[in-house]
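Undergrad: what's the 3D shape of this:
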Amino acid sequence: MAPLVTIILAAGKGTRMKSDLVKVLHPLLGVPMLSYPVDLSVTKLKAQKTIVVVGYQADRIKERFKGEPIEFVLQEEQLGTGHAVLQAIPLLQGFEGTVLILCGDVPLVRASTLRGFIESFERDEAVLSVLTTFVEDPSGYGRIIRDDKGLLQRIVEEKDATKEERTIREINTGLYCVQAPFLREGLQGIGRENAQGEYYLTDLIEIARGKGFSCSAFRAEDSLEVMGINTRVDLATAHERLRQEKVRELMLSGVTVLDPSTAYIDRGVTVGKDTVLHPNCTLQGKTVIGERCVIESGVKISDSILGDEVTIRPHCVITESRLEDGVVIGPFAHLRPLTEVRSKAKIGNFVEVKKSVIGRGTKANHLTYLGDAVIGEKVNIGAGTITCNYDGFKKHQTIIGDRVFVGSNVEIVAPVKVGNDSSIGAGSTITRDVPEGALAISRVKQKTIPGWSEKQKRRREKED
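TA: Prediction:
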């Protein structure tokens, strides 16, 4: 394949999305729409240079893609696709290879399709080639006009098309291959004498043919693959296609997905072999799940790392947390950011953990809040335990050593340190450090009043 530079058009607002967010930043499987053509260029096609043409919310796009091996050019006024590509010409000086023009709102196109497109373009020895497809309803698209030999003659935009031309079902996808020297020269001859008053990139075809050059077309068999996203309906369609592809990819790699139609797994998620995903799982961001794990129904995991043989029982929410091998979570548990659960530990039902370390083999089985805590190994946290970490102004830390027994309904008012092998009696409120091996208990002395029920009964009878 000849040397390649990619230009990605991403300057438009996307009015039909009805959104304050620029269209190409709308997420698809956890990443911006624009990430897909960028990844194709940089990773799959390994282009020498990837140029992104931005306009509306340019600074926001640049910030989102900071650190990516791409270059940006600004189209301050959106005057059509030809005008957009013209902004990238200064970055093509000295380049004599193939320029691939992609759209930031066409995220489904496959690398294999683009490779076939580029190879066909180079084989045909054309100066320009367009990627086309057939659709049932071509409304809104530019129509492909071929000559008597079936060669590409021109592309007519719908607003400029005749009644007969509008019946054509072969459409322009907006993706092109162009020889760089011709692109630099041809763009100088584009005008804006059309219904939209814009500079159409499609006019390059007429310019090329006028100079005696040939133009070609390469058809994509799957029209959905080259679909442009214009509305939220299109966005949902693209999301579903990508979701199905991701689930299929995981299943082929050895992951069991019990109900593929209800598995929502972001693009950046990895899952190890022999892991089982139950229905209605949502795995987001850069989540990594190890081997032989079980993720049960209704679980949502975001940007977290799970080791091997981890079990997440139904209806848990886990965010920015790290779970080591053999951990059991839930059901109905909530792990908030910066939580670390060491191997063989268990976090049970209706337990919330925030910014805490839970030691190896430690158990907090039910009805507990652990915030800003460091808890050692083989600790028992009784039902109803609370680490009181907030004094109304700032957070404080609780430190609990190894092999500590914490009884039920205990309040630990931070900052407090609890030594190794110590115990805390049920119902206690702990406000001071507990030495190693000690028993801490803080209760009001129980008072028992004999005959209380009989006295209450007589009182009610008297009032009646």
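
Undergrad: alpha carbons only for contacts and neighbour counts from here, please
TA: OK.

Undergrad: Val404 touches Gly425, doesn't it?
TA: No - the pair Val404 / Gly425 is not scored as a contact, 11.2 Å apart, by Cα atoms under 8 Å.

Undergrad: More neighbours: those two, which one.
TA: Under the criterion of other Cα atoms under 10 Å, the comparison of Val404 against Gly425 puts Val404 first, with 26 against 19.

Undergrad: first vs last residue of stretch 304-318, how far apart are they?
TA: 7 Å (Cα to Cα, to the nearest Å).

Undergrad: before we move on, what about stretch 139-159?
TA: Using Cα to Cα, the two ends of stretch 139-159 sit 10 Å apart.

Undergrad: Give me the contact list for that stretch.
TA: By Cα atoms under 8 Å, 6 or more residues apart in numbering, the residues outside stretch 139-159 that reach it are 132, 165-166, 168-173, 195-196, 202-203, 205-206, 209, 215-217.

Undergrad: from those residues, which would you call buried?
TA: 132, 165-166, 168-173, 202-203, 205-206, 215-217 (16 or more other Cα atoms under 10 Å).

Undergrad: And those residues, which is closest to Gly298?
TA: Lowest distance from Gly298 to the buried ones among the contacts of stretch 139-159 (Cα to Cα) belongs to Thr173, with 38.9 Å.

Undergrad: End to end on stretch 416-429, go ahead and measure it.
TA: 11 Å.

Undergrad: tell me the contacts of Pro337?
TA: 318-321, 354-355.

Undergrad: how many neighbours does Gly142 have?
TA: Look at Gly142: counted by other Cα under 10 Å, it has 26 neighbours.

Undergrad: same question, the one 10 residues further on
TA: Other residues near Leu152 come to 22 when the count uses other Cα under 10 Å.

Undergrad: how about the nearest residue to it, chain neighbours excluded?
TA: In space, and not counting its chain neighbours, Leu152 is closest to Arg146: 4.6 Å by Cα to Cα, 6 or more residues apart in numbering.

Undergrad: Let's see this one next, to set against the first:
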Amino acid sequence: MAEIGAIVLAAGMGTRMKSGLVKVMHPLVGSPMIAWPVAAAFEAGVGNCVLVVGHQEEKVRGYFADREGIAYALQGEQLGTGHAVRCALPALDPSCQTVLILCGDTPLLTAQTLKGMLHDHQNSGACITVLTATLPEPFGYGRIVTGADGNVRAIVEEKDATPQQRTIREVNAGVYCVDAPFLAEAIPHLNNDNAQKEYYLTDIITYAAQKGCTCRSHQVADAVEISGVNDRVQLAESARVLRCRINRELMLSGVTMIDPQATYIDRGVRIGRDTVIEPGTTITGTTVIGERCKIGQGTVIRDCRIADDVQVKAGSVLEESVVHEAAAIGPMAHLRPGTELMREVKIGNFVETKKIVMGEGSKASHLTYLGDATIGSNVNIGCGTITCNYDGVNKHRTVIEDDVFVGSDVQLVAPVKVGRNSLIAAGTTVTTDVPPDSLAIARAPQVNKEGWKLKKKS
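TA: This is a model prediction of the structure:
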């Protein structure tokens, strides 16, 4: 809906975060903090969005570089919320008839709440609608002052409120729907005659009352949505709430979580039905997991594609890898970026892989490193095998064809190729290609010196 625009205030540094990183770019369950309110605004029907940037603006611009419908306004000196909106007005799409104004540090706002607020605003005839909540302890929030008709007359900040006004429990959430022509008229009339010497956006309510315009409030159903993030304690609490929402949605779609409170799943992760997630698991990035999988306790999965019926056993780490149907991984395995495991592959405990393709039905059961390799189908990799892929300057590739049996404690010195249906004897160091259907053995002959031990004792 191009007639609805949004302004997101994101210029402040956020000094209470005690960080060298601007507050709105702190990671929060898979996305920067600012990504959450921006996504909620677009989902609620906003057609274009102006981000008011200041500190570290290049980081904000960089994150949204590929996102259509976003413009930027620079607030070089932070002189309050009213001043921020003044900076944003020239960047708004001229077609906007309604402007949704919200803050970049309120990640818990939902699209459902914003949709309801926009709907009420557009059907009430009000020039301003304010999102509010009723709190048992409203300290620190601006209070909503209403008239006998229920319309909002003013919003008074904590530091400027009288003792009587501080008893009001309905508070300002910092989110507004404003008719665009009225906003353009009201912003130039703001002044900084207050304790903070800032231009308060809330003063447009007083201006509207003076002009005889209607201002309404829209109460949020769950007050937790208005929670802002000012420090790392609040950042962690917001992450907890967001993870609960993500986990609840996944469970309602058919995913089993043994302990949702001990399961950490990022925004954007997709998991199929009848998959079981055990406690202590962390799943992040662009990961997609199929149906009927079992993800064991304490696993870490990032940016992976995992097909149906896969088992990832306890303590395994998977990064930027592709796993096909019915594979089994772990426990304590490490799939590094570039790994692709075909159907029914088995990767056992303390096996590490990197940039390999492993064919259907092949297995490396324990204590093995496989890097920069192409491995065929039905290959057995014995315990203690390694591909020696690095010569100190360049990486080289190992090729193992179908139906090869590699014994224990084998070193494959790349570049090298092992032909199909061959057997590599235990303890062999392979430095040249092995023809198909061959036995390769390269180790010193065994020598038994009978009676040697007795002579040593004497």
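
Undergrad: So after superposing, what's the score?
TA: After superposition, the two chains reach a TM-score (TM-score structural alignment, normalised by the length of structure 2) of 0.97; 457 aligned residues with a Cα RMSD of 1.4 Å.

Undergrad: Out of the contacts of Pro337 of structure 1, who's the most crowded?
TA: Going by other Cα under 10 Å, Ile318 tops the contacts of Pro337 of structure 1 with 26 neighbours.

Undergrad: where does it land in three-state SS?
TA: Under DSSP: H, G, I helix; E, B strand; the rest coil, the three-state class of Ile318 of structure 1 is strand.

Undergrad: Now do the contacts for it.
TA: 300-302, 304, 334-337.

Undergrad: hmm, back to that, restricted to helices, list the buried ones among the contacts of stretch 139-159 of structure 1.
TA: Judged by DSSP state H, helices contain the following of those: 203, 205-206.

Undergrad: Helix, strand, or coil at the residue nearest to Ser365 of structure 2 when sequence neighbours are not counted?
TA: Computed as Cα to Cα, 6+ apart, the closest residue to Ser365 of structure 2 that is not its neighbour in sequence is Gly348, at 4.0 Å. With three-state DSSP as the basis, Gly348 of structure 2 sits in strand.

Undergrad: Isn't Gly348 of structure 2 up against Gly330?
TA: Yes - if you go by Cα under 8 Å, Gly348 of structure 2 and Gly330 touch, sitting 4.6 Å apart.

Undergrad: What ranges does the stretch 251-400 of structure 2 have for its helices?
TA: In the stretch 251-400 of structure 2, no helices are defined using DSSP state H, counting those that start in this stretch.

Undergrad: mean offset of whichever strand or helix holds Leu412 of structure 2 relative to structure 1 (after superposition)
TA: Per DSSP states H and E, Leu412 of structure 2 falls inside strand 411-413. Here the mean offset of strand 411-413 of structure 2 against structure 1 after fitting is 0.9 Å, by mean Cα distance after the TM-score superposition for structure 1.

Undergrad: Distance to Glu125 of structure 1 added to the ones in helices among the buried ones among the contacts of stretch 139-159 of structure 1, as CSV?
TA: Shown next, in CSV, are these (distance: Cα to Cα, whole Å):
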residue, distance to Glu125 of structure 1
Asp203, 19
Ile205, 14
Glu206, 17
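
Undergrad: which among the residues you listed gets closest to Ala126 of structure 1?
TA: Nearest to Ala126 of structure 1 among these, with distances taken as Cα to Cα, is Ile205, at 10.6 Å.

Undergrad: ok, now which ones touch Val175 of structure 2?
TA: 100-103, 130-131.

Undergrad: which of the residues you listed has the most neighbours?
TA: Highest count within the contacts of Val175 of structure 2 by other Cα under 10 Å belongs to Val130, 26 neighbours.

Undergrad: Mind reading off the mean deviation between the helix or strand encompassing it and structure 1?
TA: Using DSSP H and E, Val130 of structure 2 maps to strand 128-134. Taking mean Cα distance after the TM-score superposition for structure 1, the mean distance separating strand 128-134 of structure 2 from the aligned residues in structure 1 is 1.0 Å.

Undergrad: Give me the helices and strands touching that strand, please.
TA: Where contact means 3 or more Cα pairs under 8 Å, 6 or more residues apart in numbering; DSSP states H and E, strand 128-134 of structure 2 is packed against helix 111-124, strand 170-179, strand 215-219.

Undergrad: what's the closest of these to Arg240 of structure 2?
TA: Using Cα to Cα, those put helix 111-124 closest to Arg240 of structure 2, at 18.6 Å.

Undergrad: which residues are contacting that closest one?
TA: 39-41, 43-45, 127-129, 131, 177, 216, 218, 220-221.

Undergrad: wait, which of the helices and strands packed on strand 128-134 of structure 2 is closest to Asn394 of structure 2?
TA: Closest to Asn394 of structure 2 of these, according to Cα to Cα: helix 111-124, at 50.9 Å.

Undergrad: Go through that closest one and flag the buried ones.
TA: 111, 113-115, 117-118, 120-122.

Undergrad: Run the angle between that helix and strand 215-219 for me.
TA: 150 degrees (axes from the mean of the first three to the mean of the last three Cα atoms, to 10 degrees).

Undergrad: now stretch 101-114 of structure 1, how far from the chain's geometric center?
TA: From the chain centre to the centre of stretch 101-114 of structure 1 is a distance of 18 Å (Cα atoms, centre = their mean, to the nearest Å).

Undergrad: distance between the ends of that stretch?
TA: Its first and final residues considered, stretch 101-114 of structure 1 spans 11 Å by Cα to Cα.

Undergrad: cool, stretch 395-402 of structure 2 as well?
TA: Start-to-end span of stretch 395-402 of structure 2 (Cα to Cα) is 23 Å.

Undergrad: Distance from that stretch to the middle of the chain?
TA: The chain centroid and the centroid of stretch 395-402 of structure 2 are separated by 35 Å, computed with Cα atoms, centre = their mean.

Undergrad: Likewise for stretch 147-157 of structure 2?
TA: With Cα atoms, centre = their mean as the basis, stretch 147-157 of structure 2 stands 39 Å off its chain's centre.

Undergrad: Distance of Glu63 of structure 1 relative to Phe72 of structure 1?
TA: Distance check for Glu63 of structure 1 against Phe72 of structure 1: by Cα to Cα, it reads 11 Å.

Undergrad: Which one's more surrounded, the two?
TA: Between Glu63 of structure 1 and Phe72, Phe72 has the larger neighbour count (other Cα under 10 Å), namely 19 against 9.
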